[in-house]
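> Task: produce atomic coordinates for the following.
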Amino acid sequence: MTTTLALTGSPLWYASRASGTLALVLLTATVTLGIAAGGRAAPRCIGRFEIGLLHRNLSLLTLAFLTMHVVTAVLDPFVHLGWAVAVVPFGASYRPLWLGLGTAALDQLLAVLVTSALRQRLGVRRWKAVHWMAYAAWPLALFHGVGTGTDTRLPLQLWLHAGCLGAVVAAVWWRLAKAGPGHITGRLPAATAAMAVPVVLGAFLATGPLQPGWAQRAAATTFVLGGGR
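The predicted model follows:
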């Protein structure tokens, strides 16, 4: 009976979850490549042109699946989302916090896309300043997927999130190990984030999505944040 009910969901819901998961995996690959292959950590056996081309293609694939994720989520009649929710964070009536994190991540990635197209006019320094937002978008997207997804408790989904987290953390430590002496002020925030994100995510999973009744508690939180009692 449970299996039958689980397979009768909206096709748009399945498309939204699948595209969102793929977008997270591709964003993880993009961020991991950008971190691990930057600076002195760039491998000598592969040219920077090839690395840059792969990085760009992964970014475009991420945006393609992210677009599909947003469109199918808005068209899904179950949640009744409007198009404004796709660009205005924390304005949804359905789980505004977790959807807002995803919207904030999308806005950051769109800013990176626009500034990349205007790179020649903005200059390298300004472009790099905005480009760092892509790294900030990754944890927002991760917590968005964990907090919003109704399938977070599935073993496959947990392993996928763990793999994404492990890949980015490993890339950060690899970059720090290859950075060489100096630049302590730049290393401390990266090292702190690499230690803090797994701890915060683990604590959140243990007290939230992995606990029975998480969906009901999230819905109740949504009602309060949405202006109800």
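> switch to C-alpha atoms for all contacts and neighbour counts from now on
Noted.
> Name the residues of the longest helix along the chain that come out as buried.
If you go by DSSP state H, the chain has its longest helix at helix 48-75. By neighbour count on 16 or more other CA atoms under 10 Å, the buried set for helix 48-75 is 51, 55, 58-63, 65-75.
> can you check stretch 112-119 too?
Residues 112-113, 115-116, 119 are the ones in stretch 112-119 that count as buried (16+ other CA under 10 Å).
> Then stretch 96-116?
Within stretch 96-116, the residues that count as buried by 16+ other CA under 10 Å are 96-110, 112-113, 115-116.
> before we move on, what about stretch 164-178?
164-169, 171-173, 175-176.
> Kindly report the same for stretch 22-39.
Within stretch 22-39, the residues that qualify as buried by neighbour count (16+ other CA under 10 Å) are 22-38.
> Just after the helix or strand hosting Ala134, pick out the following helix or strand.
Using DSSP states H and E, Ala134 maps to helix 133-148. Following helix 133-148 in sequence order, the next helix or strand is helix 155-178 (DSSP H and E).
> run this one through as well so I can compare:
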Amino acid sequence: MIAEGPLLWYLNRATGLTLLVLLTVSTVLGVLATGGRPGHRVPQFVTQQVHRNLALLSVVALVVHVGSAVLDTFVDISWWEAVIPFGASYERLWLGLGALSLDLVAVVVVTSLVRSRLTHRRWRAVHLLAWLAWALAVAHTAGIGTDIEQRATWAVVPTVVCVLAVVAALGLRLGQALSDHHLVRSDS
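Presented below is the predicted three-dimensional model:
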């Protein structure tokens, strides 16, 4: 514990919400990039590159978010409590969900960095953990976020929009998959 005062607390809140938005947009772009079809307005490689860049920016925001939580003296969170799920004395469940989300993001990032050494099937199986990381981040936000508890519009609205965006992207992707499956079956 190094810092006193509200600066780190505000930084933690701001980076937490920013991180949720970045993870959401990255997740949505990841979903849309996998469902690309010829003739779409935005080439698939552009969607994938923006997805990767936003994912990288998310990692930076995650480091700042966790760092500000650990350095802030308002709540006593040690570095290991931010990494090891469900070991914290403060808000054990909600902080644990955040730590688990962080761990899953780390696994997805590491496997993406060594993607060329993995089969596509293995990489994709691990990469799908990003969905769980996102869902855990939403639960962490809803459970530990004091602004959500107080129903502050500036925190609730973006969180709800993030959930709706991922649900819409998933619906779109599932609709494309069903349509593709139907086309393949009708061609047979």
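> on that earlier part again, what's the average distance for the helix holding Ala134 of the first structure when superposed on the second structure?
Here helix 133-148 of the first structure, set against the second structure after superposition, deviates by a mean of 0.6 Å using mean CA distance after the TM-score superposition for the first structure.
> Run the angle between that helix and helix 155-178 for me.
Orientation note: helix 133-148 of the first structure sits at an angle of 150 degrees relative to helix 155-178 (axes from the mean of the first three to the mean of the last three CA atoms, to 10 degrees).
> which bit of the second structure covers helix 133-148 of the first structure?
On the second structure, the counterpart of helix 133-148 of the first structure by TM-score structural alignment is residues 129-144.
> Relative to the whole chain's centre, how far out is the matching stretch?
With CA atoms, centre = their mean, to the nearest Å as the basis, stretch 129-144 of the second structure stands 7 Å off its chain's centre.
> Tell me who's in contact with the counterpart of Gly67 of the second structure in the first structure.
Mapped onto the first structure by TM-score structural alignment, Gly67 of the second structure lines up with Val71. Val71 of the first structure makes contact with Ser16, according to CA atoms under 8 Å, 6 or more residues apart in numbering.
> 6 Å - rerun?
Not one residue lies near Val71 of the first structure by CA atoms under 6 Å, 6 or more residues apart in numbering.
> Skip the chain neighbours and tell me the closest residue to whichever residue in the second structure pairs up with Cys164 of the first structure.
In the second structure, the residue matched to Cys164 of the first structure (TM-score structural alignment) is Cys162. Of all residues not flanking Cys162 of the second structure in the chain, Thr24 sits nearest, at 5.8 Å (CA to CA, 6 or more residues apart in numbering).
> What separation do you get for that neighbour and Thr73 of the second structure?
To Thr73 of the second structure, Thr24 of the second structure is 29 Å away according to CA to CA, to the nearest Å.
> Ok, Ser116 of the second structure next?
Taken as CA to CA, the span from Ser116 of the second structure to Thr73 of the second structure is 42 Å.
> Which one of those two is surrounded by more residues?
Set Ser116 of the second structure next to Thr73 and count neighbours by other CA atoms under 10 Å: Thr73 wins out with 17 against 10.
> so how far is Arg37 of the second structure from the more buried one?
50 Å.
> cool, Gly5 of the second structure as well?
Distance of Gly5 of the second structure to Arg37 of the second structure, given as CA to CA: 52 Å.
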